[in-house]
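A.B. asks: coords please:
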Amino acid sequence: MHIKFTHAIFRVIAFLFAVALLYSPFVWSQPLTLSTFASGLNGPIGITADTNGNLWVAEVGTGNNDGQISILTPNGNKHPFLVGLPSVYVEETGEVVGPWHVYLLPGNTVAMVIGGQAGTDFGASVVYASSFGFLPGDAPLTTANITYVDHIGDYIYGIGYTDSNPYAAEWDNDGNMYVADAGANAIVRVDANTGDYSIFATFPDFPNPVPVGPPFVNVVPTSILAAPDGSGFYVSSLTGFPFLPGAASIFHVDWDGTVTTLYAGLTTITSMAINPINGNLMVTQLGEFSLDIFNFLPNSSQLLEIEPDGTVTPVVGLLNSLTGVAFVGPDIYLSSIFMGEVYSLAEQLPLPVTLSSFTGKALQNGNLIQWTTASETNCAYFTLQFAPDAQHFTTIATLNGAGTVSVSKNYSFTHLAPVSGNNYYRLIQTDFNGQTHVLKTINIHRNQTETNLHLTVQNNMLYASLAGFSSDQPVIARIYDLNGRLLQQQTIYAENTGTLALDLPAGLHKGLYLLQLNAANTMLNGKFIW
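C.D. replies: Prediction:
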């Protein structure tokens, strides 16, 4: 991140700074396993998870305007979403500035916080694009697909600040945005209704207690998170050079912008997330800076867990340059800017169900899904989910489990609304205590029909012109959204011309939808835009 060194360094003096952290021994219920989830990334910073278990990553790039937002699917494969974002090498500090964080907002809106130069098209700003209809593997979007820009840096310089580096953002329930600016060391509020900018909170410098570096040290905000109790926000800080150990804090900012220290005695905090299991705060430490080597010590980056009383527990350490943390269910994911990697951290829990088989086959009336368990422990129920694209799953069935048994149990379900082509099915098991486990995903491929189907939308009506259907055959017509959610089903008859006329569902939003027709053991599928 962009931090100015305001004074020349003439000498390096080793300084021992007492770290006032209350560390306590901690034992996880099961061993934690750290593994490399994805590698070969260009400076991954912020990461966030979507509802399908994908990770969205902001890659700062190499300084050649090659910043981008990428999607990491659950198997760790990388798929660029938007490329060509600003990525600038700052000679003064020897670092690269570009996309810092990515956020997923309602209405398929993707918000990206970008550093860089104010006064340019996308530098020092928050930019927006739509992910509607985008699937991992599609051709990536470009800056031509950016729909709106909030020029945070222009505002900051316009009111007299000498530096701006929008780094992270958060939104309240009314849609107002709060941007942590790591150059101005302030929170900028963007009004959702008027678009007006204002300074919401500031973080004053503090005296430098060592003879190395400037006389005052910056309090550099690095992440902002809505407080779980609705009282405002949590804001983490890195602190500027000389990156003193124990000098960073987590602040609480209430709704009138008042800043109070929530947790002190931390070191170079770069990101935060709420643990969904116990509600504790998880934070990443960039590392410990050594004045002896004038750099961060190798293997000094770590993930910490902070309890409400301030107790700090190291969760995993001996890492380098951690910059992001996110949860997918109970599993933790960490990004490392300089290693170019994303790590996964998971408890190795024995699965409560031993799955012997999970299979499916295409029938004339649908897809038959079957699975067999060899044993079950505290198994409450199974959830079967469907997706036409292996990404946007929706639940189609819930079947009760057998509790605790050591004998084989068989389960089956017929999906009556499959699609031509790929049909992905995901099996999830839930314990009596509410813990869920994704067991397996399979694909059933249905051959495309030879019958031609042409769709036309006129005056809230959908007209389907088709061949091969006689006028006396009833047709079951179903309309789905891209998530596979059934919006409407009706039984109709083809006209003598081979045309079906369907009323579109009330309140249908603009977008892409799927039509499925079933008659006489024949299935047709088509897409239409409303």
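A.B. asks: every contact and neighbour count from this point should use C-alpha atoms.
C.D. replies: Fine.
A.B. asks: and S39, how far from T268?
C.D. replies: In this view, S39 and T268 are 24 Å apart by Cα to Cα, to the nearest Å.
A.B. asks: who has more neighbours, those two?
C.D. replies: Taking neighbours as other Cα atoms under 10 Å, S39 and T268 compare with T268 leading, 26 against 17.
A.B. asks: so how many other residues sit close to the closest residue to the more buried one other than its chain neighbours?
C.D. replies: Distances taken as Cα to Cα, 6 or more residues apart in numbering put L238 closest to T268, at 4.1 Å, once the chain neighbours are dropped. Look at L238: counted by other Cα under 10 Å, it has 28 neighbours.
A.B. asks: V220 is in contact with L238, correct?
C.D. replies: Yes: using Cα atoms under 8 Å, L238 is in contact with V220, at 5.3 Å.
A.B. asks: number of residues surrounding L345?
C.D. replies: Neighbours of L345 (other Cα under 10 Å): 19.
A.B. asks: just say helix, strand or coil for it.
C.D. replies: Under DSSP: H, G, I helix; E, B strand; the rest coil, the three-state class of L345 is strand.
A.B. asks: so what's Y333 closest to, chain neighbours aside?
C.D. replies: Nearest one to Y333, counting by Cα to Cα, 6+ apart, is S344 at 4.6 Å.
A.B. asks: run a quick neighbour tally on the one you found.
C.D. replies: When neighbours are defined as other Cα under 10 Å, S344 has 21 of them.
A.B. asks: residue contacts, it?
C.D. replies: When contacts are counted by Cα atoms under 8 Å, 6 or more residues apart in numbering, S344 touches 33-37, 331-334.
A.B. asks: now show me the structure for the sequence below, then we'll compare the two:
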Amino acid sequence: MRPTRLALPGAAAALLIVPLVGVGPSVADGHDDDHDEVTLEDRTVLVRTLDNPRGITVDRSGDVFVAQAGEGRGRDGRAPCFPGPEGDVVCLGATGEITELHMRGHTGRLRTTTDVVKGLPSIAARADGSAAIGPSDVDFDRNRLFATIGLGADPAVRDRMPAAYRDLADKLATVHRFDLRRGTATKVADIGDYERTTNPEKDDFDTNPNSLVSDRRGHVVVDAGGNALLHVDNDGDISTTFVFPKEAAVSSPMGRIRPDAVPTTVVKGPDDAYYVSQLTGFPFVKGTATVWRFERGEDPEVFADGFTNVIDLAFTDDEDLLVLEIATNGLASGDPKGALHWVDGDDTDDRKVLTTNLTLPGGLALDGDHVYVSNKSAMANVGEVLRFTLDD
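C.D. replies: I've put the predicted structure just below:
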């Protein structure tokens, strides 16, 4: 990846070279005192030993599913290693997983956990498995579990893997469907092949499917590497919905740069439109991330802006928007503190910071008043799933 297109895992890795300072609880005031009553309470760590946990979803019974990007090669000493997108050495392994948190109905209380899908590809730093790229998001469609598996590089790298690892590498940069009862996995769409043949951005080759949401005709997919919003229909055919343009030029240590947009997640809103969050690429200028609204057949429009390095979104039952920032002071700041914002669905200027008691969060999901966040999302062995209670 180019320095101007640091995708989520690689960008977050830069923060790991600084000590992780303690972050205390914080509930900050927003623009409107009328919404001081909107609070986030009862912070609980449900799980604390995950490997680079990312996207989260909740099924109809209230169980929570989280994509773990893995820890690269893990204990596989024969795993292939190669120069990574940030210039370091990364290794491929089969440590990516999808984990189910079995809850007690919709109470928010955990019964037990199960790794329901194992052996998915993961690329991570050789030394400690941090900042992995692998399973990145999960979503259900008619009780079928789907997941994006990232890459963050030219998809041609998959063809250069040793023969013993070729099948594993071929799962990178794809959308997969999993039958949890039968234990089967099916490749639904190869986003990497689509980039190689179509290259929607008409730029360098860089594929990193980072998020998906189901619709009646298939799935809407965000490619954070290709800066594109894609559609995968039920037959696996891929089409381009929108390509995000570069941002306005900003100053950086390398001179004036137009940062890449780097879309990070897509969710369906209460109005059936799609909402897409934006990370913004290097140098990760604070306050420049946008939430876009897409309605089929119409041009995209800005729904809310002024955020920093947004990584996920979710709508509440009251049709307000929660916005999750992976680094509220910017990924280049050296500060791993994340933040969760509440935004009024009718007046997006009316907003509030609910908490900054987060460390590089990576995923967000709601189940009624229960808010689930994957925390420490660029770290191996210490990743968490947090539960909060939203009182609005």
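A.B. asks: before we move on, back to that, looking at the contacts of S344 of the first structure, which is nearest A49 of the first structure?
C.D. replies: Y333 (9.3 Å; Cα to Cα).
A.B. asks: what's the single longest strand in the first structure?
C.D. replies: strand 366-387 (DSSP state E).
A.B. asks: that one packs against which elements?
C.D. replies: strand 353-363, strand 394-405, strand 409-415, strand 421-431 (3 or more Cα pairs under 8 Å, 6 or more residues apart in numbering; DSSP states H and E).
A.B. asks: export these as JSON lines, with columns for distance to V190 of the first structure and mean neighbour count.
C.D. replies: Below are those laid out as JSON lines (distance: least, Cα to Cα, whole Å; neighbours: other Cα atoms under 10 Å):
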{"stretch": "strand 353-363", "distance to V190 of the first structure": "49", "mean neighbour count": "16"}
{"stretch": "strand 394-405", "distance to V190 of the first structure": "35", "mean neighbour count": "16"}
{"stretch": "strand 409-415", "distance to V190 of the first structure": "47", "mean neighbour count": "15"}
{"stretch": "strand 421-431", "distance to V190 of the first structure": "40", "mean neighbour count": "20"}
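A.B. asks: coming back round to it: return the residue of the second structure aligned against the residue nearest to Y333 of the first structure.
C.D. replies: Taking TM-score structural alignment, the alignment pairs S344 of the first structure with R387 from the second structure.
A.B. asks: picking that back up, got the angle between the longest strand of the first structure and strand 421-431?
C.D. replies: 70 degrees (axes from the mean of the first three to the mean of the last three Cα atoms, to 10 degrees).
A.B. asks: hmm, back to that, so which of the helices and strands packed on strand 366-387 of the first structure gets nearest D181 of the first structure?
C.D. replies: D181 of the first structure lies closest to strand 394-405 among these, at 38.1 Å (Cα to Cα).
A.B. asks: read off where the closest one ends up in the second structure.
C.D. replies: Counting by TM-score structural alignment, strand 394-405 of the first structure pairs with no residue of the second structure.
A.B. asks: distance between that strand and the chain's centre?
C.D. replies: Relative to its chain's centre, strand 394-405 of the first structure lies at 28 Å (Cα atoms, centre = their mean, to the nearest Å).
A.B. asks: can you list contacts of that strand?
C.D. replies: Contacts of strand 394-405 of the first structure (Cα under 8 Å, 6+ apart): 375-387, 409, 413, 415, 483-485.
A.B. asks: just checking, L304 of the first structure touches V315?
C.D. replies: Yes: if you go by Cα under 8 Å, L304 of the first structure and V315 touch, sitting 5.5 Å apart.
A.B. asks: who's more crowded, the two?
C.D. replies: A direct count of neighbours by other Cα under 10 Å for L304 of the first structure and V315 places L304 higher, at 21 against 16.
A.B. asks: what residue of the second structure matches up with Y128 of the first structure?
C.D. replies: Aligned counterpart of Y128 of the first structure in the second structure: R177 (TM-score structural alignment).
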